[in-house]
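Novice: quick check, what structure comes out for this input:
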Amino acid sequence: MKKDIHPAYYPESKVTCVCGNSFTIGSTLPELKIEICSACHPFYTGKQKLIDTARRVEKFQAKSVNKAALADRKGKKAKRAAKAAKKEKKEVTVKIKPSDLAEDNKK
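Specialist: I've put the predicted structure just below:
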């Protein structure tokens, strides 16, 4: 290995989590502060926990509500198709006089 190009290695680096758990590992930093560890991670604990940094969870929930509202709306194509179907469905009524029928039967 080349000399003086590698970072210093600390075999007893202290890791501290925001939940209060701390342990030691080998690292290139003497002290690490982390947001989540195996003592508080939902996968390891089996408990659900929302970690909301910068309102990301709230923003996602608001987007999902907006998408549900947009799904209920009809698009332009659907509106045009409904209008065209309504026009086709409209029946033409012609009033025929009994005298007109009698004239057609004579011919």
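
Novice: rest of the way, CA atoms for contacts and neighbours
Specialist: Noted.

Novice: and the strands in the protein?
Specialist: Using DSSP state E, the strands found in the chain span residues 10-17, 22-27, 31-34.

Novice: adding distance to Lys59, write the ones you listed out as CSV.
Specialist: Below are these laid out as CSV (distance: least, CA to CA, whole Å):
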stretch, distance to Lys59
strand 10-17, 26
strand 22-27, 32
strand 31-34, 24
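
Novice: could I get the ones you listed as TSV with mean neighbour count and distance to Lys89?
Specialist: Shown next, in TSV, are the strands of the chain (neighbours: other CA atoms under 10 Å; distance: least, CA to CA, whole Å):
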stretch	mean neighbour count	distance to Lys89
strand 10-17	16	69
strand 22-27	14	74
strand 31-34	13	67
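
Novice: and for comparison, fold this next one:
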Amino acid sequence: MKQGIHPEYRPVVFRDQSAGYAFLTRSTVTSERTVQWEDGHVYPVVDVDVSSASHPFYTGRMRTLDTAGRVERFKRRYGND
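Specialist: Model prediction:
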């Protein structure tokens, strides 16, 4: 790798406040805010709108559409008799 052209890769806490969920990972994202993590170290924190703890697909609250009913209704309305 070339020296001096890559952003700093360091531990960062991502926090989903709507779900009360946070996780520590490594990233190049920057943040002025910090938080003290469970291990006692202080890390930059980034607040996110959606995470796996609040996304409907991962929580099982996803709504499924009745596509078969829509197709049948379309065929009834516009299909050849």
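
Novice: for the spatially most central residue of the second structure, give me its contacts.
Specialist: Computing the C-alpha centroid of the second structure and ranking residues by CA atoms, centre = their mean puts Ser51 first, at 3.4 Å. For Ser51 of the second structure, the contacting residues are Asp16, by CA atoms under 8 Å, 6 or more residues apart in numbering.

Novice: sorry, back to before: nearest to Leu101 of the first structure, out of the strands of the first structure?
Specialist: strand 31-34 (93.7 Å; CA to CA).

Novice: need the longest helix for the first structure.
Specialist: Of all segments of type helix in the first structure, defined using DSSP state H, the longest is helix 56-72.

Novice: just the second structure next, same as before
Specialist: The second structure, longest helix under DSSP H: helix 67-78.

Novice: which residues touch that one?
Specialist: Residues contacting helix 67-78 of the second structure (CA under 8 Å, 6+ apart): none.

Novice: now do it: distance to the chain's middle.
Specialist: Put simply, helix 67-78 of the second structure sits 35 Å off its chain's centre (CA atoms, centre = their mean, to the nearest Å).

Novice: same deal with stretch 44-64 of the first structure?
Specialist: 12 Å.

Novice: so what would you say the end-to-end distance of it is?
Specialist: Stretch 44-64 of the first structure has an end-to-end distance of 28 Å (CA to CA, to the nearest Å).

Novice: residues contacting that stretch, please?
Specialist: Contacts of stretch 44-64 of the first structure (CA under 8 Å, 6+ apart): Ser38, Ala39, His41, Pro42.
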